[in-house]
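Engineer: just to be clear, the model below is a prediction. Sequence and coordinates:
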Amino acid sequence: MYKEISTLSELSQLSQSSHSAPTGTETIVFTEADIQRTLKRLTHEMLEANKGASNLVLIGIVTRGQYLANRVGKLVQEFEGSPVPVGNLDITLYRDDSPNTFKETTESMIPVDITGKDVVLVDDVLFTGRTVRSALDALNAYGRPASVQLLVLLDRGHRELPISADFAGKNIPTQKSERVNVQLNEVDGCEQVTIQK
């Protein structure tokens, strides 16, 4: 279940490793082992739903989604014995929920023509749905897939658009004011998911 962080030393360790220092109570909802176990389960669910990986393309939404997509891609190869195309998608210029100021972007990398493919978008957290809508808009430039599915580590609710995950690691009701922090080794040097009140 959830582990409440109560000691000053625990808070200090988190603040040093976090990409945003905690200002209130934090609850750990995923440990590193939980994340690994959840990604294995999600990969199995995805493969079962798609009857294997022969037509799949994994696209991770920058930033943390791309690292999760890479991990899922490695699991697919481990389970199926053959690689699956894995790319990443920067949606910065397609967002409608951030100020119209200069935005630094990274280059999207889509490794194959996605026309006729079953594309699985991968992200860390599903919240309002606006990130996914932006990703769908950005994806249009790369072809017309047979289907687009969504795989997320965590669904926290509060949708503003009619978007849902096909594969969700965990559904966790949150308050809109709470902050969900996903930390991955590739980006943050530590691995956990916390909710900050």
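Structural biologist: Here it is on my side, so go on. Residues are numbered from 1 along each chain as shown.
Engineer: rest of the way, CA atoms for contacts and neighbours
Structural biologist: OK.
Engineer: run the chain-centre distance for stretch 71-81.
Structural biologist: Centroid separation for stretch 71-81 versus its chain: 17 Å, with CA atoms, centre = their mean, to the nearest Å.
Engineer: ditto for stretch 77-92
Structural biologist: 13 Å.
Engineer: what's the answer for stretch 104-111, then?
Structural biologist: In this view, stretch 104-111 has its centroid 16 Å away from the chain centroid, taken as CA atoms, centre = their mean.
Engineer: which strands and helices sit next to the helix or strand hosting residue 16?
Structural biologist: Assigned by DSSP states H and E, residue 16 belongs to helix 8-17. If you count contacts as 3 or more CA pairs under 8 Å, 6 or more residues apart in numbering; DSSP states H and E, helix 8-17 packs onto no helix or strand.
Engineer: what's downstream of that helix, the next helix or strand?
Structural biologist: strand 26-30.
Engineer: included below, for side-by-side comparison, is a second structure:
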Amino acid sequence: MKIKSVLLDDKAIQRSLIRIAHEIIEKNKGIDDIVLIGIKRRGYPLAERIQKQIAKIEGVEVPVGSVDISLYRDDLQTIDDMPRINSRNLGVEVKSKKVVLVDDVLYTGRTARAAIDAVIDAGRPTMIQLAVLIDRGHRELPIRADFVGKNVPTSKSELISVELSEIDGQDAVKIFELV
């Protein structure tokens, strides 16, 4: 793989998450009954960061949970074409809540669909919304994000890499050319 560009640095990621937090509050007319659920692995720390921004704005911490989906991604190595849900325990109650799923990159939509299934299996939410740091296009399912940090039109020969300090030691979004 050859790096093409750094799309977002740490400050740009922070600005995107602040904007997403404001948009979540605005679209839902406040934070009543909001629950954030991060799609592991990198969606969870993003959900925690959004929670902190919402707390700064509203003075209240919304609950944060996670859903663990092991995905054999078709943009890396295809082993299986469906995401696997490893745990149904989300860590938060979703029944009658407004759930905001948080992920790093929206690509085919398969991960989001599996996460939606896991949330519904855990309880019937009032609604499910999707927040992503990067939307790169190429959807295979009719899924769209409600909140997007950055739209990045890509080719299928490119890879988006999100690095977060909690996991990778630094914050950056990079695009690579698969060679």
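Structural biologist: Structure's in. What do you need? What you see is a predicted model; the values in this text were computed from it and never measured.
Engineer: that older thread, what's the helix holding residue 16 of structure 1 aligned against in structure 2?
Structural biologist: The counterpart of helix 8-17 of structure 1 in structure 2, using TM-score structural alignment, is absent.
Engineer: measure the residue nearest the centre of structure 2 to residue 35 of structure 2 for me?
Structural biologist: Nearest to the geometric centre of structure 2 sits residue 103, at 1.1 Å (CA atoms, centre = their mean). Going from residue 103 of structure 2 to residue 35 of structure 2 by CA to CA, to the nearest Å gives 14 Å.
Engineer: sorry, back to before: wait, is the residue nearest to the centre of structure 2 part of a strand?
Structural biologist: Yes - counting by DSSP: H, G, I helix; E, B strand; the rest coil, residue 103 of structure 2 falls inside a strand.
Engineer: from the middle of its chain, how far away would stretch 166-179 of structure 2 be?
Structural biologist: Mean-position distance between stretch 166-179 of structure 2 and its chain equals 15 Å (CA atoms, centre = their mean).
Engineer: hmm, back to that, what lines up with the residue nearest to the centre of structure 2 in structure 1?
Structural biologist: For residue 103 of structure 2, the aligned position in structure 1 is residue 123, judged by TM-score structural alignment.
Engineer: that match contacts residue 71, doesn't it?
Structural biologist: No - using CA atoms under 8 Å as the test, residue 123 of structure 1 is too far from residue 71 to be in contact (11.8 Å).
Engineer: any common contacting residues for the two?
Structural biologist: Among the neighbours of residue 123 of structure 1, none is also in contact with residue 71 (CA atoms under 8 Å, 6 or more residues apart in numbering).
Engineer: so which residues of structure 1 form helices?
Structural biologist: 8-17, 32-49, 64-80, 130-139, 185-188 (DSSP state H).
Engineer: so where is the longest one in structure 2?
Structural biologist: In other words, helix 32-49 of structure 1. Taken onto structure 2 by TM-score structural alignment, helix 32-49 of structure 1 occupies residues 10-27 there.
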